[in-house]
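> I need the structure of the sequence given here:
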Amino acid sequence: MSWLADLSLDIRQGLGLAHKRDIAQVMKFLSPHSAEKIAMGDDCAAIPDADSYLLLACEGYLNDFVATQAWFAGYCGVMVNVSDIYAMGGRPIAVVDAIWSDGENQAKPLLDGLASAAQVYGVPVVGGHTNLRNDRPQLSVAILGRAQKLLSSFSAEPGQQLLAAIDLRGHFREPYLWWDASTGAPPERLRQDLEILPTLAETGLCAAAKDISNAGVIGTLLMLLECSGLGGAIDINAIPRPAGIDLERWLRCFPSYGFVLSVDAINSEAVIEMFEQRGISCAAIGKTDDSGRLRLKAGDEEQLLWDLNSEALIGCGPNRQD
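You can find the predicted model right below:
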């Protein structure tokens, strides 16, 4: 088996995609009850509201993460939700949190991290739920935002260029697959970097984007393609990557600032330039097509990663079976 085939298998069988497969299971129950005009499977629910959209999202965190990285888990409660709002072309309004712990001392680092990120990203915490009488710490955070025009996983079209924009000015929070380009960075810079996304939506330079999640850049692109009923090919060597970082590890990591976008070729150069002006690495890494098959390329070699025609990932595509 070739190196590219081994890499594709590792991505397919990785924990990041396994977590995303869980979505398909709950979709079977939620789809019949979802609002007719609200697509399910995007980074946020986009609820039409007069001439704009209310954006609503929620994140829950694994018990081990909350127990061992309490401050950073609280910080991520805001950071990750904020990224989801901007990935949809919106701007955040406020967050609420639900926290459980065995006493106040166990809750404190979670709340400290939450408060720090709220200040950094300029998003107030306006309420939530508290239980200090639980047997372990647990955390969930929800966010509300608003968009004038949407960036959506359902808006990609065949023949567009796939871009990856990632802030490489960070470091791994060893030994984890978390690329941290947020903590310690200037708050104003972080907020202005995120403003690129709603600007792209409002200027019409882009209509389809997604926040790179713990599924990594490849898994996140697969979700975007599934929602739009597309396939595509990705040149893994074109993906922006810090010097000295192993490719296989990088493809599986969750970056604190990372987005994939599907852009008309005529607009690609302008979109890349907007990120580059902010010091964000952005590159064209592939192209969409109507095959329903995602392939990875390296040099002259090509390897099928996933055939969405025969196997769904999150079950949110246009051809899903409810």
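> Only C-alpha atoms from now on, for both contacts and neighbour counts.
Fine.
> Name the SS class of residue 65, please.
helix (DSSP: H, G, I helix; E, B strand; the rest coil).
> what about it, distance to residue 138?
9 Å (CA to CA, to the nearest Å).
> Could you do residue 241 as well?
33 Å.
> neighbour count winner among residue 65 and residue 138?
For residue 65 versus residue 138, neighbours defined as other CA atoms under 10 Å are more numerous around residue 138 (24 against 15).
> just checking, the more buried one touches residue 68?
No. Using CA atoms under 8 Å, residue 138 is not in contact with residue 68, being 11.3 Å away.
> what residues are shared contacts of these two?
Counting by CA atoms under 8 Å, 6 or more residues apart in numbering, residue 138 and residue 68 have no contacts in common.
> helix, strand or coil for residue 245?
Three-state assignment for residue 245 (three-state DSSP): coil.
> Now do the helices in the stretch 1-150 of the chain.
Applying DSSP state H, counting those that start in this stretch to the stretch 1-150 of the chain gives helices spanning 3-13, 15-30, 63-68, 70-87, 104-121.
> Which strands or helices does the last one pack on?
Identification of packing neighbours for helix 104-121 by 3 or more CA pairs under 8 Å, 6 or more residues apart in numbering; DSSP states H and E yields helix 70-87, strand 91-102, helix 187-194.
> To residue 311, which of these lies closest?
Closest of these to residue 311 is helix 70-87, at 25.7 Å (criterion: CA to CA).
> Measure how that closest one sits relative to helix 104-121, angle-wise.
Angle of helix 70-87 versus helix 104-121, following axes from the mean of the first three to the mean of the last three CA atoms, to 10 degrees, is 30 degrees.
> let's see this one next to it:
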Amino acid sequence: DCAIIELDGNNELILFAADGIWHKLVEADPYFAGYCSVLVNVNDIVAKGGKPMAIVDVLGLSDQEKSDKIVAGIIDGCKKFGVACVGGHLHPDSPMLSISVAILGLVHKDHIIFSDTAKIGDSIIIAIDLDGMFHSKFKLAWDTTSHKSPEKVQEKFEAIYRIAEEKLATACKDISNPGSIGTLAMLLEASNVGGKIDVEKIPRPENINLLKWVKVYPGFGVILTSSKNNSKKCIKILEDHGISASIVGKVIQEKRLFIGSNNKYIPVFDFLKDHISGKP
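Sure, this is the predicted structure:
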């Protein structure tokens, strides 16, 4: 999710990430697209144990009214997530409306959590903020932030910072467009391992269909791997910060991801054949 830049003689690492927002979201809800352009980048930094510092944006302008809404969303997103927008670039005659954002963050070199370092035998933890609602136009967007204060939103970040500082996680990745299972698959593939999970143990709100829920892109959610000795500590920290978390399975040597429940499991990814993240 992030490039990591080491500075000579410095105990802090620079985190550098970027995301473009899906054109259908930009057209359907420009304000939310601007807001999400901040959210997705901040989550990339936080999942590494880092603190977001500043963003720049690249805005393609084809409709002034919609562009104003994108900018309003970016402004509110920066306030909500505690990050400054320090500049950017404008395409004033773009053939289509678009928004992309790049972000810088900082993390102490001893506190960084990578997304490709899960170890065989680790517990797999899925943690999601369940206090949310589905977006009216995008049925898989689980909004957990727009209705909360900046303090409540940023409280979730503190859970990851503490886990990072105490070195309790072996790997972490924020849940994004692939949903919880797809994101887990990316983490496992990059770590050159496999996994086996009980999907019924994934935290979810009552009365939401499991098949739909595993496809959801939450405002805040992470996949963590942790040693058996540290997994319960991770869950307690997450729950203390208002994040529902559960051990859903374990990391295995076989390079496949199995999902199921009641001792019935099927493989959904074979990492010897399926290439997801593109990591060699």
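> could the helices of the stretch 1-150 of structure 1 go into CSV alongside distance to residue 218 of structure 1?
Shown next, in CSV, are those (distance: least, CA to CA, whole Å):
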stretch, distance to residue 218 of structure 1
helix 3-13, 8
helix 15-30, 10
helix 63-68, 23
helix 70-87, 16
helix 104-121, 27
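> Could you identify which of the ones you listed is most buried?
Highest mean neighbour count of those: helix 70-87, a mean of 26 (counted as mean count of other CA atoms under 10 Å).
> Relative to structure 2, which residues correspond to it?
Aligning helix 70-87 of structure 1 against structure 2 (TM-score structural alignment) gives residues 30-47.
> Check stretch 114-132 of structure 1 too.
Going by TM-score structural alignment: stretch 114-132 of structure 1 matches residues 74-92.
> okay, how far is it across that stretch, tip to tip?
Using CA to CA, the two ends of stretch 74-92 of structure 2 sit 18 Å apart.
> Please apply the same query to stretch 292-304 of structure 1.
End-to-end distance (CA to CA), stretch 292-304 of structure 1: 11 Å.
> Is residue 11 of structure 2 in contact with residue 111, as I believe?
No. Using CA under 8 Å, residue 11 of structure 2 makes no contact with residue 111, being 10.1 Å away.
> Where do the strands of the stretch 151-300 of structure 1 begin and end?
Per DSSP state E, counting those that start in this stretch, the stretch 151-300 of structure 1 carries strands over the ranges 161-166, 171-172, 178-180, 208-211, 231-235, 254-255, 258-263, 281-289, 293-298.
> among those strands, which is nearest residue 16 of structure 1?
strand 254-255 (9.3 Å).
> what's the angle from the strand ranked longest in structure 1 to strand 91-102?
Taking DSSP state E as the criterion, structure 1 has its longest strand at strand 133-147. For strand 133-147 of structure 1 against strand 91-102, the angle by the same axes, to 10 degrees is 180 degrees.
> Mean deviation, strand 133-147 of structure 1 versus structure 2?
Superposing on structure 2 and averaging over aligned pairs (mean CA distance after the TM-score superposition for structure 1), strand 133-147 of structure 1 comes out at 0.9 Å.
> next one: that strand to chain centre, how far?
Centroid separation between strand 133-147 of structure 1 and its chain, computed with CA atoms, centre = their mean, to the nearest Å, is 17 Å.
> got the buried residues for it?
Buried residues in strand 133-147 of structure 1, counted by 16 or more other CA atoms under 10 Å: 137-147.
> between these, which is nearest residue 278 of structure 1?
Using CA to CA, residue 147 comes nearest to residue 278 of structure 1 of the buried residues of strand 133-147 of structure 1, at 21.8 Å.
> The closest one and residue 91 touch, don't they?
Yes. Taking contacts as CA under 8 Å, residue 147 of structure 1 lies within contact range of residue 91: 6.4 Å.
> can you list residues touching both of those two?
Both residue 147 of structure 1 and residue 91 are in contact with residue 198, where contact means CA under 8 Å, 6+ apart.
> for the strands of the stretch 151-300 of structure 1, which one sits closest to residue 9 of structure 1?
Shortest separation from residue 9 of structure 1 across these is recorded for strand 293-298, at 11.2 Å, computed as CA to CA.
> still on that earlier bit, for residue 176 of structure 1, find the nearest of the helices of the stretch 1-150 of structure 1.
That would be helix 63-68 among these, by CA to CA, at 10.2 Å.
> Comparing that closest one with structure 2, how large is the average distance?
Mean deviation for helix 63-68 of structure 1: 1.1 Å (mean CA distance after the TM-score superposition for structure 1).
> re the thing from before, identify the residues contacting the match of stretch 114-132 of structure 1?
Residues outside stretch 74-92 of structure 2 that contact it (CA under 8 Å, 6+ apart): 31, 34-39, 42, 52-62, 149-150, 153-154.
> just to revisit the earlier point, pull the most distant pair out of the buried residues of strand 133-147 of structure 1.
137 and 147 (33.3 Å).
> nearest residue to the spatially most central residue of structure 2 other than its sequence neighbours?
Among the residues of structure 2, the one closest to the centroid is residue 174, at 2.3 Å (CA atoms, centre = their mean). Here the nearest residue to residue 174 of structure 2 in space, its sequence neighbours aside, is residue 222; by CA to CA, 6 or more residues apart in numbering that works out to 4.2 Å.
> Next up, the contacts around the equivalent of the one you found over in structure 1.
Counting by TM-score structural alignment, residue 222 of structure 2 corresponds to residue 259 in structure 1. Applying CA under 8 Å, 6+ apart to residue 259 of structure 1 gives the contacts 87, 164-166, 209-212.
> rerun that using 6 Å as the cut-off
164-165, 210-212 (CA atoms under 6 Å, 6 or more residues apart in numbering).
> cool, and residue 3 of structure 2?
Counting by CA under 6 Å, 6+ apart, residue 3 of structure 2 has contacts 15-16.
> redo that, cut-off 7 Å
Contact analysis of residue 3 of structure 2 by CA atoms under 7 Å, 6 or more residues apart in numbering lists 15-17.
> so which of these is the most crowded?
When neighbours are counted by other CA under 10 Å, residue 15 leads the contacts of residue 3 of structure 2 with 26 neighbours.
> quick one: what's aligned to that one in structure 1?
Residue 15 of structure 2 maps onto residue 55 in structure 1, with residues paired by TM-score structural alignment.
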